[in-house]
Structures are given as structure tokens and as C-alpha cells.
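Visitor: Kindly return the folded structure for what I paste below:
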Amino acid sequence: MTMTETLAPTAVVHQHITDAVKAPDLIRLDGNLVLARFETMKVYAALGAVRELLRRGTVRPGQTLVDSSSGIYALALAMACHRYGLRCHIIASTTVDATMRAQLEILGATVDRMPPSQDLRLDQERRVQRVRELLAERSDLHWMRQYHDDIHYLGYRELAELVSTALPSAPLTVVGSVGTGSSTGGLIEPLRQRDPSVRLVGVQPFGSITFGSEGFSDPEAIIAGIGSSIHFGNVRHELYDAMHWVDFRHAMAGAVGLMRDHAVFAGLSTGATYLVAGREAAANPHRTHLLIGADTGHRYAERVFARHHEALRPDGLRPKEITSLHDLAPPWSAMEWQRQPYSTAGKDGQAWKGGQS
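Guide: Okay, here's the model as predicted:
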């Protein structure tokens, strides 16, 4: 049965654009592989956080919210501020392009953009330092702290309700890029309240500190929104059942493959996740696999899609199965994380075998 047959179409008149863009399109890519395709997934995080801050009285209409972002969260926060009469100031990563900056400015946000850098750690550290400088200068600012404040988990409960309604029967595996930790964490926690067996498979780039790959360099890409070179307090390592580390070339293969095979134009993190989800789905045919596609592919048009003739074919790619972080190696490694804290993972873990039942 297809998703179209399962979910009857409905016509809704939305009160604000955030309601229209937050919910994903659910697309069955294969028998047990479903894509949740978002225009801007982090609208869930921004709306949930802003509404809660207003409810608590922590912020008031007209106040300025400030945060650092590589692009997706910046737009989501600017849209949430537009909806609720708040001001917005973004410390923008070097990955924020002219198109994104124009949207932010038209929405009324002010933008500080960091100087060009191929060093993800330097870019992130500069952004955080700039936020701290602004907070020292101005008492009216509220720092959203998307990397550390778990208020960003709240909005994803609505997404969990949608997923539970759309995919009610088969055992479920969620596959998503880790990033700040809020999207996968905020989705998996309410899903596991209903069914503790729901698996969570995370995706990381090489060079990210979050799951121990900071000793590697992937000079071709800064994969925005998937990894980090600084500690993110919102990442709860013990939520993840398995972890995959994917390099730029493999993420590119997934992004181009998703477009070629299913006509879906999605971002580079979605490409990496598509590659991983396909592997997991093939190994576990009795489970439904929900692939999180956080944004569209527009900001990767030149760096990825214009180079589609260079892309590897996903069908021939396989991960290196590891039992310890000591064995981690590019271009693609996979490991059963077993819902462990970071301090204990990778010491005596079971080898990745395509997932567990």
C-alpha cells in the first residue's frame, strides 16, 4: 500500500508560512524505505522553542533573539520571529550563501557573516565568540543556544505524532544526520515512549568531534548541519543504536543517487543519510526505515549537483564495519553504538551487521 493510499489528501489554509513548510512530504522510496522530505526541518525546533520562551515569559514580543547558524536554523528562526513579532540577529557561517542572506534580511533579520574559511572549527568558534561579544554589549538579547538548550527538542513532538499516524504498523528505524542532536533526539524520544524498540541510526561526517572522528580531515566539504568541531550539549549519545561516518564523496553519491532514482532534490546531509538508510533497509526488510531529509539541495547546486557526472554509484558502496572507534576510517565506517554514553562506546561494542532486529 502506498503512502498516497494510506493518507487521504486534505486541503488546509495555513495562518502563516511556518505552518506550511514545517511538515514534511512523506515519500515511499522503496518497500520499507520512506523519506520525510522537508523544505526547512528546523522550523519545528525554532517554533517550539520560541513558543515555549514566550509562554514562560523568558522573552517578550519585540525582543531580539540571537544565534549562530550554518543556514537552515537561521531561516527557521527568522521565520518564527516574523510570526511572533520578535527581532532576529544571526551570526552566519561561511556556508551561508547570498540567496539565504537575502531571505534573512528581507525577513527583518540582521546578519553578521563570518569571513570565508575551510576550517569548520575556526568558523564555529568565531561565531560563538561573536555571540558572546554581542551579549556583553547588549542586555536586550536572548541567546537561543540551538546547540545546547534542549528547549529545541520540544517542537519535534508534533513530528513524532505525524510519524506515528503515518507509519503505525511495522517496526520502525529512524535514520538521520546528528547535527545539533535536537532533530533526531526530539523525534526519537516521543516515538520510544510509544515503542521502546524504535531504532535510531545517526550519520556523521569525518572531522566531527561529536562521535569521535575529529582526527580525520575531509577537505572537499564542510557538510553543514550534520557534524561539529565543538561540543554540542543537545547531542545525547545514548539515544543512538548505530552510527555511520560518511565522507563528502559518498554523501555526494547519495544526493545525486536520490535525485536520479527518485527525482528528489535534497541537501548533502540527506544524500549521506539516503546512502546509510538504503544499506540499513536492505539488511532489515521487516522494519520500516524513515529517512530524514532536512532541507532541499539548492545551496549545494554548484558544489554537488553541477558535478553529478563525477558522482559514485551508490549501489557499489559498502561501509567498513567496526567495533571500536580506534578502527574508524574513511570513506565510510559503521558501528553498533548500542545506546551508550560517549565515554563507554566503542570499547567492547558489537560489530555493525546492518542493524539489529
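Visitor: Could you use CA atoms for every contact and neighbour count after this?
Guide: Noted.
Visitor: Endpoints of stretch 145-156, how far apart?
Guide: One end of stretch 145-156 sits 17 Å from the other (Cα to Cα, to the nearest Å).
Visitor: do the same with stretch 188-205
Guide: OK, stretch 188-205 end separation, Cα to Cα: 21 Å.
Visitor: what's in contact with that stretch?
Guide: With contact meaning Cα atoms under 8 Å, 6 or more residues apart in numbering, stretch 188-205 is reached by 157, 160, 164, 171-179, 184, 211, 213, 223, 226-227, 239-248, 272-273, 276.
Visitor: where's Tyr274 relative to Val264, distance?
Guide: 11 Å.
Visitor: Mutual contacts of the two, please.
Guide: Common neighbours of Tyr274 and Val264 (Cα under 8 Å, 6+ apart) are Leu258.
Visitor: more neighbours, the two?
Guide: Tyr274 (29 against 19; other Cα atoms under 10 Å).
Visitor: Helix, strand or coil: sort out the more buried one for me.
Guide: helix (DSSP: H, G, I helix; E, B strand; the rest coil).
Visitor: I have a second one here; can you model it like the first so I can compare?
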Amino acid sequence: MRIVNRLSELIGDTPLLALCRTGSGSRLLLKLEQFNPYGTAKLRMALSMVLDAEAGGRLRPGGRIVESTSGNTGLGLALVAAERGYRFTAVVDGHACPDKLRAMLAMGAELVYVTEEGDEELATAAREELAARLAKDSGNAVFTEQHNNPANAEGYRPLARELAKALPEGVDHLIGAVGTGGSLCGTGRELRRLMPGVRLVGVEPVGSIAFGGPGGPYHQSGTGTPPGAPVGALVDYDLIDEGRKVSDRQAFGTCRALARRTGLLVGGSAGGVIHEALHELRAAPPGSTLVALLNDSGEKYLDTVFNDAWMAERDLLDPDVEREVGDLLEEFGSVGAS
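Guide: As a prediction, this is how the structure comes out:
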């Protein structure tokens, strides 16, 4: 056991969980980023963006950090701001998880809403426009602009090195959610340098536009690119081998089935990643190692994804999806399989 001086020193070195294994020797491992403080991978990129702003002279002592966030990036920036003596303003909408917003407030963040109370709209474009204006109009302030900030992706290079150290025999498939593109592309770029043969699969919600197709509303939080918002500069199409879309029903049904079968609680976007990873596992060559990046824990979604009334009100309950995922876990041999 080590003693640390700051909570941010606990970022990284998250565990791998062997979820299941096929009869042909292929296996699916889950990179449990929920073991970072506040249960999210976004602390990696939040710290990286702040350190980069300091190094470049854009953020000076006593300054203000401004970011448009649906929650987890805001948690990370609120923590780093509290540790390093900065003010933090989070520009948010009604799509964000209330628990994340309350946690930011507890750490001294200022919340600025772009939607009316009770409106669950995902308003990414409006958030980013306001965040840029607030930073410009404030003295000694920086808009970290997570969707276009290279330091976002740089923050995930250590994650790739963790995988390479834990799996010296190699990773064949890396599956992750695509929102800003930082986690999958930042990890994947470094991992491909270390393991050139790794295949990258990006996952976004149905309704997100990063991989084409019609845009529309979705409830998966912290992932995807909604209609009207530009695809971030960090989404590297040359790096991603395949883009997949997963519906809210599929993503949330996977979360619920996984919780009941294994006791593991994950967030909605992580459910989408696992849904696609299970299907990728079925088609993988014998002896393959698949790693799914799980960027968020499920405890923040007890009032939504894991709440029958909330799910039913939005017509998101789908027993068929939950049954399908449960059958796949049973077919492959779930947690604890030898």
C-alpha cells in the first residue's frame, strides 16, 4: 500500500477483469476504469489538459478553467481545480447525470446551464459555444475544449502502456466508446505503436453522427456526437478499423444483465461497449484477446439505467436484450471461467 499526497495520484493502474472466454480460447477482458477516483476514465484526460495548459502558459495561478461537459470530464476537472487552486466552471445541460452535477458542486465548481430545468436535451453545441464565450470574457481563464484538445488523447497513453505491461502476449482487439475520441484513439494510437496488429473498434449510440447515419436523440451519457455538433478533431478515422452503433435499449439492457449475472455495475456507454465486444468475441479468431475500455461506473445511474420506472417511462426496457446478453455470458462462460 502506498501513501499519496493528492487524490489525482491515484489515477491509473486500473485492473483488468476476465469477463468470459470461448471454447476456442478467445477471451474478453474489461479494463475497469471505474477504479479511478470518482469512477471514471475522464480523470486521465482532465489532468492532462490542465497540465498542458499550465505548461503552455495559458493557465496561471488563481485562474479559471471552463469546460462543456455531460458530467465525467467535469468531475475530473473539478478535482484537479480543487487540488491546484483554480476556479472551475462547468457548462452543462439536462442530459447530465444529477449525481455528477452534485459532486461537482461539492468540490466548489460553478454550474452554468444551457437548458431549462426538466429538459433532458443533449445540447453539446450550445454548451461549447457558451463555454468558449465565458472563457474569452474572463481574465486568466482557459476553455479546455475537450473535443479538440490533443492533451485529451495524450492523457490516455499511460492506459495503453498499462495494457502492454499486463498483456505482453498481445491485444488483438481494442473496443471503446467514441465521444471526444480521446480515450479510444489516444489509447489505440499508443497501443498500436507497441502492438502494431491491434484492431480498433469504436462504438457510438444510435442517433450519434460520428460514424454516419441519421442523427437523433439518445440517452447514453458522455458519448457520441449529437446532431448539430461537429465531430471532434480527436476522432481519428484512419486509426479506427470499424465503427459500430448501439441503441439505448441494447446498451442499457447489457448493463442490467451484467449486473444481475456478475454483480458488476457499469455506465450506459460501457454497456454499449460490452454489447458490441460480446459480438466481436463470437466472431474473433481462436486464441484472440479482446479488451473493452469501460470508462464509467454504474453507481451514478441507479436512478436511471437501473431504475425500472425511469426505463419504462422512456420505453427503454427490453427483456429480449437482457436475455440475449445473459445467454452470451452463459455460452462463453462468464466471470471466473478458467
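Visitor: what's the TM-score here?
Guide: Overlay of the two chains. TM-score (TM-score structural alignment, normalised by the length of structure 2): 0.83; 302 aligned residues with a Cα RMSD of 2.0 Å.
Visitor: rewinding a little: among the contacts of stretch 188-205 of structure 1, which ones are in strands?
Guide: If you go by DSSP state E, the contacts of stretch 188-205 of structure 1 have 172-177, 242-246 in strands.
Visitor: Can you show me the helices along the stretch 51-200 of structure 1?
Guide: Taking DSSP state H, counting those that start in this stretch, the helices of the stretch 51-200 of structure 1 run over residues 72-84, 98-106, 120-137, 156-166, 182-194.
Visitor: Next, the mean deviation of the last one compared to structure 2.
Guide: Superposing on structure 2 and averaging over aligned pairs (mean Cα distance after the TM-score superposition for structure 1), helix 182-194 of structure 1 comes out at 0.7 Å.
Visitor: what's next to stretch 117-127 of structure 1, contact-wise?
Guide: Here stretch 117-127 of structure 1 has contacts from 68, 91-94, 114, 219, 221-222, 228-230, using Cα under 8 Å, 6+ apart.
Visitor: which of the contacts of stretch 188-205 of structure 1 count as buried?
Guide: 157, 160, 172-179, 184, 211, 213, 223, 226-227, 239-248, 272-273, 276 (16 or more other Cα atoms under 10 Å).
Visitor: hmm, back to that, nearest to Tyr300 of structure 1, out of the helices of the stretch 51-200 of structure 1?
Guide: The closest of those to Tyr300 of structure 1 is helix 98-106. By Cα to Cα, the value is 12.0 Å.
Visitor: buried ones in that closest one?
Guide: Those would be 100-101, 104-105, for helix 98-106 of structure 1 by 16+ other Cα under 10 Å.
Visitor: Mean deviation, that helix versus structure 2?
Guide: Looks like 2.2 Å for helix 98-106 of structure 1 (mean Cα distance after the TM-score superposition for structure 1).
Visitor: now the helices: where do they sit in the stretch 201-350 of structure 1?
Guide: Using DSSP H, counting those that start in this stretch, helices in the stretch 201-350 of structure 1 cover 248-262, 268-283.
Visitor: Can you point out the buried residues in stretch 232-239 of structure 2?
Guide: 232, 234-235, 239.
Visitor: Spatially, which two of those residues are the most separated?
Guide: Maximum distance among the buried residues of stretch 232-239 of structure 2 (Cα to Cα): 14.3 Å, for Gly232 and Leu239.
Visitor: Can you get me a residue count around Glu125 of structure 1?
Guide: 12.
Visitor: how about it, what's its partner in structure 2?
Guide: Taking TM-score structural alignment, Glu125 of structure 1 has Ala125 as its aligned residue in structure 2.
Visitor: Distance to Phe38 of structure 1 for the helices of the stretch 51-200 of structure 1 - can I get that in JSON lines?
Guide: Formatted as JSON lines, those follow (distance: least, Cα to Cα, whole Å):
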{"stretch": "helix 72-84", "distance to Phe38 of structure 1": "11"}
{"stretch": "helix 98-106", "distance to Phe38 of structure 1": "16"}
{"stretch": "helix 120-137", "distance to Phe38 of structure 1": "25"}
{"stretch": "helix 156-166", "distance to Phe38 of structure 1": "11"}
{"stretch": "helix 182-194", "distance to Phe38 of structure 1": "12"}
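Visitor: I'd like to know which of these is closest to Ala36 of structure 1.
Guide: Across the helices of the stretch 51-200 of structure 1, closest to Ala36 of structure 1 is helix 156-166 (Cα to Cα), at 9.1 Å.
Visitor: Quick check: buried residues in that closest one?
Guide: Neighbour-count burial for helix 156-166 of structure 1 [16+ other Cα under 10 Å]: 156-157, 159-160, 163.
Visitor: what do you get for stretch 27-37 of structure 1?
Guide: 27-28, 32-37.
Visitor: ok, and what's touching it?
Guide: In contact with stretch 27-37 of structure 1 (Cα under 8 Å, 6+ apart) are residues 2-3, 24-26, 262, 266, 277-278, 281, 285-295.
Visitor: and the residues you listed, which are buried?
Guide: 24, 26, 266, 277-278, 281, 287-295.
Visitor: My guess is Leu174 of structure 2 contacts Ser288. True?
Guide: No: Leu174 of structure 2 is beyond contact range of Ser288, at 11.1 Å (criterion: Cα atoms under 8 Å).
Visitor: tell me the contacts of Ala263 of structure 1?
Guide: With Cα under 8 Å, 6+ apart, Ala263 of structure 1 has no contacts at all.
Visitor: Now do it against Gly181 of structure 1, distance only.
Guide: Distance from Ala263 of structure 1 to Gly181 of structure 1, by Cα to Cα: 28 Å.
Visitor: can you check Met259 of structure 1 too?
Guide: From Met259 of structure 1 to Gly181 of structure 1 the distance is 26 Å (Cα to Cα).
Visitor: In CSV, list the ones in strands among the contacts of stretch 188-205 of structure 1 along with distance to Arg121 of structure 1.
Guide: Formatted as CSV, those follow (distance: Cα to Cα, whole Å):
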residue, distance to Arg121 of structure 1
Leu172, 35
Thr173, 31
Val174, 28
Val175, 25
Gly176, 22
Ser177, 18
Ala242, 25
Met243, 22
His244, 21
Trp245, 18
Val246, 18
